[in-house]
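[1] here is the input, now give the coordinates:
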Amino acid sequence: MVDTSFKLRDVVFKNRVLVASGTFGYGDECLDLADVNQLGGIITKSLSMKPRDGNPPTRIVETAGGMLNSIGLANIGVKKFVAEKLPFLRTLDTTVIVNIAASSIEEYCSVLEELEVHDGVDGYEINVSCPNVKEGGLSFGTNSTLTAEITRRLRPRTRKPLILKLTPNVTHIADFARAVEAEGADAVSVMNTLIGMAVDVKTRKPVLSTVTGGLSGPAIKPVALAKVYETARAVKIPIFGIGGIMNTNDALEFLMVGATAVQVGTANFIDPATGIKIAAGIRKYCEDRGIAEVGSLVGCLDAKLGVSVLDTWL
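    Take a look at the predicted model:
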């Protein structure tokens, strides 16, 4: 019997495959398409204090190796989530992580405090790739001081797992991981989407209404692997690997470079059961090789044959 589980604070995840925020709604939307209880966990669509309509269309563009999105953090708001979505999530036999988005540090704190008084939430993933209205709209996640400050302010407000979702749109993601680890983060999610854009050559205009958006899908997997590898060598806290995971082999690569667990994102739009299939595939990989614990694969990469460019950064 292969042990597929892992623990974060007092929360036990049954396996190491979760669905990424924004790709699985609040769980109930995919109920008829996948048995969500077979997942290691669900990370909800981002929640802010008040409902958000998001950006105007066009908000999604298919690319050769994935997709661009500029949804704009559209969501129902925390109060409606508690009233309409949380009762369903409480019935699930899997871990529920709520992703929090905000336009100020105070809003991050308010959303978390609102959720803390209700049962059914096992932990929080903090989306720092949000525009900071007090700093001219610049993303919190591109400023390590602000990212650390968010963590410092949230940490005393909960005993549940606190996961910081980091942006790759920085020079050295490891510096940000170190900063949040020092302020008490339990884990980091690496990585969020890369900045990208698409152009309509007929109209000579950007396809997305916001000009740029977040690139996800298979095209970003090599970048994500390198970011996880860099982060794993810099911090001791667990890492949730994200970026272009479409199948079991992809997930295994992330585990081997240092991810404790993985999140499946864009693949859910093709097949909502992808995460379940990957979890089964990882289990079979271990069974076929006599591996007793999936955890033994974490960071098992043999990279001693050459010197990485990352060695000059760390």
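
[2] make it CA atoms for all contacts and neighbour counts henceforth
    Noted.

[3] how close does G295 sit to P51?
    39 Å (CA to CA, to the nearest Å).

[4] break down the protein into its helices, ranges please.
    For the chain, the helices defined by DSSP state H cover 78-80, 86-90, 105-116, 144-154, 173-182, 221-232, 248-257, 267-270, 274-288.

[5] include mean neighbour count and distance to L68 when you put these into a markdown table, please.
    Shown next, in a markdown table, are those (neighbours: other CA atoms under 10 Å; distance: least, CA to CA, whole Å):
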| stretch | mean neighbour count | distance to L68 |
| --- | --- | --- |
| helix 78-80 | 18 | 26 |
| helix 86-90 | 17 | 29 |
| helix 105-116 | 18 | 26 |
| helix 144-154 | 20 | 25 |
| helix 173-182 | 22 | 22 |
| helix 221-232 | 22 | 15 |
| helix 248-257 | 22 | 20 |
| helix 267-270 | 15 | 13 |
| helix 274-288 | 19 | 20 |
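
[6] please give me the structure for this one as well, since I'd like to look at both together:
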Amino acid sequence: MNSQRLKTKIAGLELASPVLTASGCGGTGRELAQFCELTRLGAFVTTSVMARPRAGRPTPRVAETPSGILTAMGLPGPGVEGFLEHELPWLAEQGVPVVVSVAGNSAEEFAELAARLSGEPGVAAIEVNVACPNVADRGRMFAWHPGAAAAVVRAVRGAAPAGVPVIAKLTPDVTDIVTIALACVDAGADALTLINTVEGMAIDHRTLRPAVTGVSGGLSGPAIRPIALRCVYQVHAALPRTPIIGCGGVATGLDALEYVLAGASAVAVGTTLFHDPGAVPRIARELDEALAARRIERLADAVGLAHRPAGHAPPQVRPATPPPPHTAPQTAPAAVPPAREAAEAPAASGRPAEPDPAPAPAAEVKERTP
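    Now for the predicted structure:
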């Protein structure tokens, strides 16, 4: 694997690999360390940390669905003090960049968390989970409204340690995710994670009731990858200079490549870790192989490549083994001489032959702005 090819940068944070874990899917890091060295991750993203300890929702809070998982965990965790005492010190010793995800019920609570992280060793970036209920707005998610999402990002940016990137993680459950992304970047977000889970539900045919206690939950896994790709593509088109972490259904290196081509500078692996906890190094290796097969020497050269018109890729980006030239079949039927074909046509139709019409002019092809 070419380690130089996979290097990437997220708002000043240099990563040896563009493949990260997704928040909530790597446990505390100790669980994942049993299956792969954490130094082989681009970064470890923590479960969302809240101000106080939470038990989360009662069970059942996980249900399998076709090509995905429905979860309604309720953000269980030890609270920020427990995290700083027991979890962050161990992660800081592992030699992996740590992105701390934070969640709260008010902008003030988010700011309190960011301030509490200030000065703590091992915090490489802060991911702001704005898909949380806003207690001041009837429990509606911050990420549903540009103003509310921006207020949270602004509060975190103002309280976060200097030089630590702030990453806003957005939900796809909005009419226009570009508007939310623009508001967050204007408020101080250095990068974006796209996307959080998609709200959905399942009904247990045995109990005849919703499959998870909270009625609805967050859908993740391969089922949401087309939605996430669309969001990444749209936001990159509007904010081409803003780093994006693509998240949703990443299971292979080719999945990761799709996100990169759509505009992501990195990807986060989530649901795949539940059945393949060693997936992150494998996906990084497969992504490197996919880039090499296309003669792409740097990941940065592929970021947003799908936005360029056909034929406008960098000169080095081309298949390593071009397809063989087309060859005619060995036994082709004898061609009818043109003169004979013209002579027979009137007799077959019973009408005089007419000259072929002039070819119609080629229609002008216009690019469509997403």
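
[7] drop the TM-score for these two in here.
    After superposition, the two chains reach a TM-score of 0.95 (TM-score structural alignment, normalised by the length of the first structure), with 311 aligned residues with a CA RMSD of 1.7 Å.

[8] sorry, back to before: closest to M1 of the first structure out of the helices of the first structure?
    helix 274-288 (7.7 Å; CA to CA).

[9] quick check: angle from the closest one to helix 248-257?
    Angle of helix 274-288 of the first structure versus helix 248-257, following axes from the mean of the first three to the mean of the last three CA atoms, to 10 degrees, is 70 degrees.

[10] elements contacting helix 274-288 of the first structure?
    Helix 274-288 of the first structure is packed against strand 17-19, helix 248-257, helix 267-270, with contacts defined by 3 or more CA pairs under 8 Å, 6 or more residues apart in numbering; DSSP states H and E.

[11] quick check: buried residues in stretch 193-204 of the first structure?
    Burial within stretch 193-204 of the first structure, assessed by neighbour count using 16 or more other CA atoms under 10 Å, is assigned to 193-194, 197-198.

[12] just tell me the aligned range of the strand ranked longest in the second structure in the first structure.
    Secondary structure assigned by DSSP state E gives strand 123-129 as the longest strand of the second structure. Using TM-score structural alignment, strand 123-129 of the second structure corresponds to residues 121-127 of the first structure.

[13] likewise for stretch 141-156 of the second structure?
    Counting by TM-score structural alignment, stretch 141-156 of the second structure corresponds to residues 139-154.

[14] try stretch 57-71 of the second structure
    Using TM-score structural alignment, the partner range for stretch 57-71 of the second structure is residues 55-69.

[15] circling back: quick one: the buried residues of stretch 193-204 of the first structure as a markdown table, columns for distance to P168 of the first structure too.
    Listed next are those as a markdown table, based on distance: CA to CA, whole Å:
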| residue | distance to P168 of the first structure |
| --- | --- |
| T193 | 7 |
| L194 | 6 |
| M197 | 16 |
| A198 | 19 |
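
[16] please say which position in the second structure G258 of the first structure maps to.
    Aligned partner of G258 of the first structure by TM-score structural alignment: G263.

[17] which residue sits farthest out from the middle of the first structure?
    Most distant from the centre of the first structure: K202, at 35.5 Å, with distances by CA atoms, centre = their mean.

[18] which residue, neighbours along the chain excluded, lies closest to the residue opposite R209 of the second structure in the first structure once aligned?
    R209 of the second structure maps onto K205 of the first structure when the alignment is built from TM-score structural alignment. In space, K205 of the first structure comes closest to V199 once its chain neighbours are excluded; the distance is 5.8 Å by CA to CA, 6 or more residues apart in numbering.

[19] which residues touch the one you found?
    V199 of the first structure makes contacts with 205-207, as judged by CA atoms under 8 Å, 6 or more residues apart in numbering.

[20] so which of those persist in the second structure?
    For these, the aligned pairs still in contact in the second structure (both residues aligned by TM-score structural alignment, their matches' CA atoms under 8 Å) are 205-207.

[21] which of the residues you listed tops the neighbour count?
    V207 (20 neighbours; other CA atoms under 10 Å).

[22] report the angle between the longest strand of the second structure and helix 107-117.
    Using the same axes, to 10 degrees: strand 123-129 of the second structure against helix 107-117 is 170 degrees.

[23] what packs against strand 123-129 of the second structure?
    By 3+ CA pairs under 8 Å, 6+ apart, strand 123-129 of the second structure packs against strand 98-102, strand 166-170.

[24] now, of those strands, which is deepest in the fold?
    strand 166-170 (a mean of 29; mean count of other CA atoms under 10 Å).

[25] mind checking how far that strand is from the chain centre?
    12 Å (CA atoms, centre = their mean, to the nearest Å).

[26] so where is that strand in the first structure?
    With TM-score structural alignment as the criterion, strand 166-170 of the second structure aligns to 162-166.

[27] can you tell me the closest non-neighbouring residue to the residue nearest the centre of the second structure?
    Centroid check for the second structure by CA atoms, centre = their mean gives G246 as the closest residue, at 1.7 Å. Among residues not flanking G246 of the second structure along the chain, V267 sits closest, at 4.5 Å (CA to CA, 6+ apart).

[28] can you tell me which residues contact that neighbour?
    Per CA under 8 Å, 6+ apart, neighbours of V267 of the second structure: 18-20, 245-247, 250, 256, 259-260.

[29] nearest to L219 of the second structure, of these?
    Of those, the one sitting nearest to L219 of the second structure (CA to CA) turns out to be C247, at 12.4 Å.

[30] so the closest one versus N2 of the second structure, what's the distance?
    23 Å.

[31] out of those two, which sits in the busier spot?
    C247 (31 against 12).

[32] the residue mapped onto A219 of the first structure from the second structure: how many residues sit nearby?
    Aligned by TM-score structural alignment, A219 of the first structure pairs with A223 of the second structure. Around A223 of the second structure there are 17 other residues, counting by other CA under 10 Å.
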